[in-house]
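[1] need a structure here:
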Amino acid sequence: MSNRELDAAGITDPDLRAAYAASKAINASHGRTYFLATRLLPIADRPAVHALYGFARVADDIVDGTLPKSEQTMELLALQRTMWDGDQPVLRALADTVRRYRIDRQLFTDFLSSMRMDLHVKQYETYAELAEYVYGSASVIGLQMLPVLGTVSPRKEAEPYAAALGEAFQLTNFLRDVGEDLDRGRVYLPMDELAAFGVDRDRLRWARRTGRHDPYVRRALAHMVARTLAIYRRAEPGIEMLRPWSRPCVSTAARLYRGILDEIVAADYEVLNRRAVVPTGQRLMVALPAATKAAGQNARAWALRLTSRPRSPRSASIGVPGSDSSAVKSHRRISLGE
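    Purely as a prediction, here's the structure:
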């Protein structure tokens, strides 16, 4: 992590600086879309975002590891017991970020609860069942981010939109990775809705194995893409509730991730044997104008920080909004994006 980011955030302790640097390295390595969007945030807010991503990735890597399920469960439980102790760099950065931004700790407990579900739940019979998993694995990510992004209206009003955007990101992951997840024995699409289109696990396996176009699978996926697009539309008003200098970041992430659905449609829903990816050129076309806009907004944010009334050391050190209404909150399981 650059010294400029850490200096701007008021992070001076050498151990903490190293901890945040470790989290940033994880984000840069695994969170391609998310890392790109993070670069559009004010420089003082970026370390907190790296810390949140780093923690989520640590948990996800436990679940995707090769240890027996019983040992993975024990590792997740140990992570939950020790995540505020700061006994490893990523956890030190997380604890500091949660303290600085006053993020609700229950959100991290809910996240780890969904991670444990991945160790024993291989499919979800209804969308209501899937929604419970999605809340803990994705919606809480949006809620964790909200205090960092800041809002221009009471934070409670923005929370449903932040949760919906996390849900949309996660459902996009499921649609993009359906073939890979099937190889791992998991199906993250509601089984009753698949059945309504004449699709079951065996049919998905057949399409995956043969590579043949299946009109039944296509119709089922088209239905689920349409629903996910509707959730993006439902989440969109929340972007205007954010601080102006946070909007380019979130808007860019939403456009890039929604672009994955466009690629799925363009491929005629052939996702079982190919991974829908937004081309690099298109990613740059979305990101570069946003970067220009963000530069102006970030300059304004910095000017306001310099001219605002003094705050308590804890808030002033990282530019935390003075109140909820201040104008100044993996892989497939991590809705942060890749």
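[2] CA atoms for contacts and neighbours, from now on please.
    Fine.
[3] who does the lengthiest helix in the chain touch, helix- and strand-wise?
    Determined from DSSP state H, the single longest helix within the chain is helix 280-307. Secondary structure elements in contact with helix 280-307, counted by 3 or more Cα pairs under 8 Å, 6 or more residues apart in numbering; DSSP states H and E, are helix 247-266.
[4] same question for the longest helix of the chain: list its buried residues.
    Residues of helix 280-307 classed as buried by neighbour count (16 or more other Cα atoms under 10 Å): 283, 286-287, 290-291, 293-295, 297-298, 300-302, 305.
[5] what's the closest of the residues you listed to Leu130?
    The shortest approach to Leu130 among the buried residues of helix 280-307 belongs to Arg283, at 29.7 Å (Cα to Cα).
[6] what number of residues lie near the spatially closest residue to the closest one that is not a sequence neighbour?
    Nearest non-adjacent residue to Arg283, counting by Cα to Cα, 6 or more residues apart in numbering: Leu256, 6.6 Å away. A total of 24 residues lie near Leu256 under the criterion other Cα atoms under 10 Å.
[7] ok, now Val49?
    Val49 is surrounded by 23 other residues when neighbours are defined as other Cα under 10 Å.
[8] contacts only, for it.
    With contact set as Cα atoms under 8 Å, 6 or more residues apart in numbering, Val49 has these partners: Thr38, Met145, Val148.
[9] measure it to Leu130 for me?
    When distances are taken as Cα to Cα, to the nearest Å, Val49 and Leu130 turn out to be 26 Å apart.
[10] cool, Asp7 as well?
    As judged by Cα to Cα, Asp7 and Leu130 stand 42 Å apart.
[11] got the contact list for the helix or strand harbouring Ala128?
    Following DSSP states H and E, the helix or strand that holds Ala128 is helix 127-134. Counting by Cα under 8 Å, 6+ apart, helix 127-134 makes contact with Ser114, Met117, Tyr124, Glu167, Gln170, Tyr188, Leu189, Pro190, all of which sit outside it.
[12] just give me the neighbour total for the fifth one.
    Gln170 is surrounded by 28 other residues when neighbours are defined as other Cα under 10 Å.
[13] so it sits against Ala138, correct?
    Yes. Shown here, Gln170 and Ala138 form a contact pair, counting by Cα atoms under 8 Å, at 6.0 Å.
[14] would you do the same for the sequence below? I want to compare the two.
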Amino acid sequence: MRSRAGLSLRLPTRTLTVTDYSPALPCTELRRPPLAQAVRYCRDLTRQHSKTFYLGSQLFSPPERAAVWAVYAACRAGDDIVDEAGNGDRERELREWRSRIDAAFAGQPADDPISTALAWAAGRYAIPHSAFAELHEGLNMDLRGHEYRDMDDLLLYCRRVAGVVGFMVAPISGYRGGAATLNDALQLGQAMQLTNILRDVGEDLTRGRVYLPQSLLDEYGLSRAALERWGQGEPLSPAYRALMTHLGGLAREWYAAGRAGIPQLDGRGPLAVLTAARAYEGILDDLERAGYDNFGRRAYVSGRRKLLMLPQAWWELRSLGAVHG
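    Presented below is the predicted three-dimensional model:
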């Protein structure tokens, strides 16, 4: 199986089905310490760092949302190591993060809330350990200042740091359709990450990061020096807006491909994932309305607009016969 950009997609070696996840836990189990405290910690971290992801997560059943929060918190912990300022040994810290992930999957979690919650989630649902290995590779790309030569390079990064999150969440909800559904989940995650990249061009530049592929910059007659000037307030060029329009269109293609698999999720999964997808795509809408000014402002979706997306998502799924539970 290959992506639109021609990059080979490595799916988990075992196809997961609805029989791979256990029935919902009684809520009483989630109230017992230390799991209760661990889940609350992961919930609060999710709410603090991604209101969009948090909105979607609340639509899962209680045990499913607890597992989703654990997955998000574990991913976020690695991301924070890469992004934190200072001269600490971030490569060592990232290796330690990976060791804690591995220990949690082995059922021997470290004594911290994220490890506790992740060990429970990994023991309860068929979350692929290999997805975290790919995430680790993606975080290392950031840590080592990877330079993106072409779209295949950028696609690989989007897969590693966000696409694989679809592999983590799908078995929590349960799903039908095998590898095809996983591929749709992968493309949805990639669309969300590309949206983040387009939103944060100016912010990332202040960290010394440029995710826009050099081949595309060359094609549109752009340079890093031009990005620096726009970061200092110079008006954006038509060529830059054209590049953003091109990448925004690619993100739209990935959203469309990813949405095709949402009805294959079980239970409350379709509503949770579609609501989050609509909210992320709303960031792209806002960016487009602002003429792709991603240096002087940060595109966002208001809380009110996000809430309005919930009934819209429900009606869309109802029309597809995909409203469950």
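[15] give me the TM-score for these two chains.
    Once the chains are laid over each other, their TM-score by TM-score structural alignment, normalised by the length of the second structure reads 0.84; 293 aligned residues with a Cα RMSD of 2.3 Å.
[16] related to what we said a few turns ago, would JSON lines of the contacts of helix 127-134 of the first structure with distance to Arg209 of the first structure and secondary structure be doable?
    Converted to JSON lines, those look like this (distance: Cα to Cα, whole Å; DSSP: H, G, I helix; E, B strand; the rest coil):
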{"residue": "Ser114", "distance to Arg209 of the first structure": "29", "secondary structure": "helix"}
{"residue": "Met117", "distance to Arg209 of the first structure": "27", "secondary structure": "helix"}
{"residue": "Tyr124", "distance to Arg209 of the first structure": "22", "secondary structure": "coil"}
{"residue": "Glu167", "distance to Arg209 of the first structure": "29", "secondary structure": "helix"}
{"residue": "Gln170", "distance to Arg209 of the first structure": "25", "secondary structure": "helix"}
{"residue": "Tyr188", "distance to Arg209 of the first structure": "18", "secondary structure": "coil"}
{"residue": "Leu189", "distance to Arg209 of the first structure": "19", "secondary structure": "coil"}
{"residue": "Pro190", "distance to Arg209 of the first structure": "21", "secondary structure": "coil"}
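[17] which residues does the residue nearest to Arg283 of the first structure contact?
    In this structure, Leu256 of the first structure makes contact with Thr33, Val278, Arg283, Val286, judged by Cα under 8 Å, 6+ apart.
[18] the last one against Ala253, yeah?
    No. Contact between Val286 of the first structure and Ala253 fails when scored by Cα under 8 Å: they sit 9.4 Å apart.
[19] just checking, Ile127 of the second structure touches Gly166?
    No. Assessed by Cα under 8 Å, Ile127 of the second structure is found out of contact with Gly166, at 10.1 Å.
[20] in stretch 279-293 of the second structure, what counts as buried?
    For stretch 279-293 of the second structure, by 16+ other Cα under 10 Å, it's Ala279, Tyr280, Glu281, Gly282, Ile283, Leu284, Asp285, Asp286, Leu287, Glu288, Tyr292, Asp293.
[21] what's the closest non-adjacent residue to the fifth one?
    So that's Ile283 of the second structure. Looking at Ile283 of the second structure with Cα to Cα, 6+ apart, the closest residue is Tyr300, at 5.1 Å.
[22] count of residues packed around that neighbour?
    Applying other Cα under 10 Å, we find 17 residues neighbouring Tyr300 of the second structure.
[23] again, but for Ser61 of the second structure
    Residue neighbour count, defined by other Cα under 10 Å, stands at 18 for Ser61 of the second structure.
[24] and what of Arg209 of the first structure?
    By the other Cα under 10 Å criterion, the neighbourhood of Arg209 of the first structure contains 12 residues.
[25] aligned counterpart of it in the second structure, please.
    The alignment partner of Arg209 of the first structure in the second structure, by TM-score structural alignment, is Gln232.
[26] nearest to Ile26 of the first structure among the contacts of helix 127-134 of the first structure?
    Checking the contacts of helix 127-134 of the first structure against Ile26 of the first structure by Cα to Cα gives Gln170 as the nearest, at 19.5 Å.
[27] quick one: what's aligned to that closest one in the second structure?
    In the second structure, Gln170 of the first structure lines up with Gln193, judged by TM-score structural alignment.
[28] what's near enough to touch its match?
    Gln193 of the second structure makes contacts with Cys158, Val161, Ala162, Gly163, as judged by Cα under 8 Å, 6+ apart.
[29] and it, how far is that from Glu134 of the second structure?
    In this structure, Gln193 of the second structure lies at 15 Å from Glu134 of the second structure, with Cα to Cα as the measure.
[30] and what of Val161 of the second structure?
    The gap separating Val161 of the second structure from Glu134 of the second structure is 8 Å, by Cα to Cα.
[31] still on that earlier bit, can you tell me the SS state at the residue nearest to Ile283 of the second structure?
    Classification of Tyr300 of the second structure using DSSP: H, G, I helix; E, B strand; the rest coil returns coil.
[32] that one -> the first structure?
    Alignment note (TM-score structural alignment): Tyr300 of the second structure maps to Val277 of the first structure.
[33] where exactly do the helices run in the stretch 51-200 of the second structure?
    With DSSP state H, counting those that start in this stretch applied, the stretch 51-200 of the second structure shows helices at 51-57, 62-83, 90-105, 113-124, 129-143, 151-158, 164-173, 178-199, listed in chain order.
[34] reformat the ones you listed as TSV; add distance to Ala239 of the second structure.
    TSV is the format used below for those (distance: least, Cα to Cα, whole Å):
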stretch	distance to Ala239 of the second structure
helix 51-57	31
helix 62-83	30
helix 90-105	37
helix 113-124	44
helix 129-143	27
helix 151-158	18
helix 164-173	32
helix 178-199	15
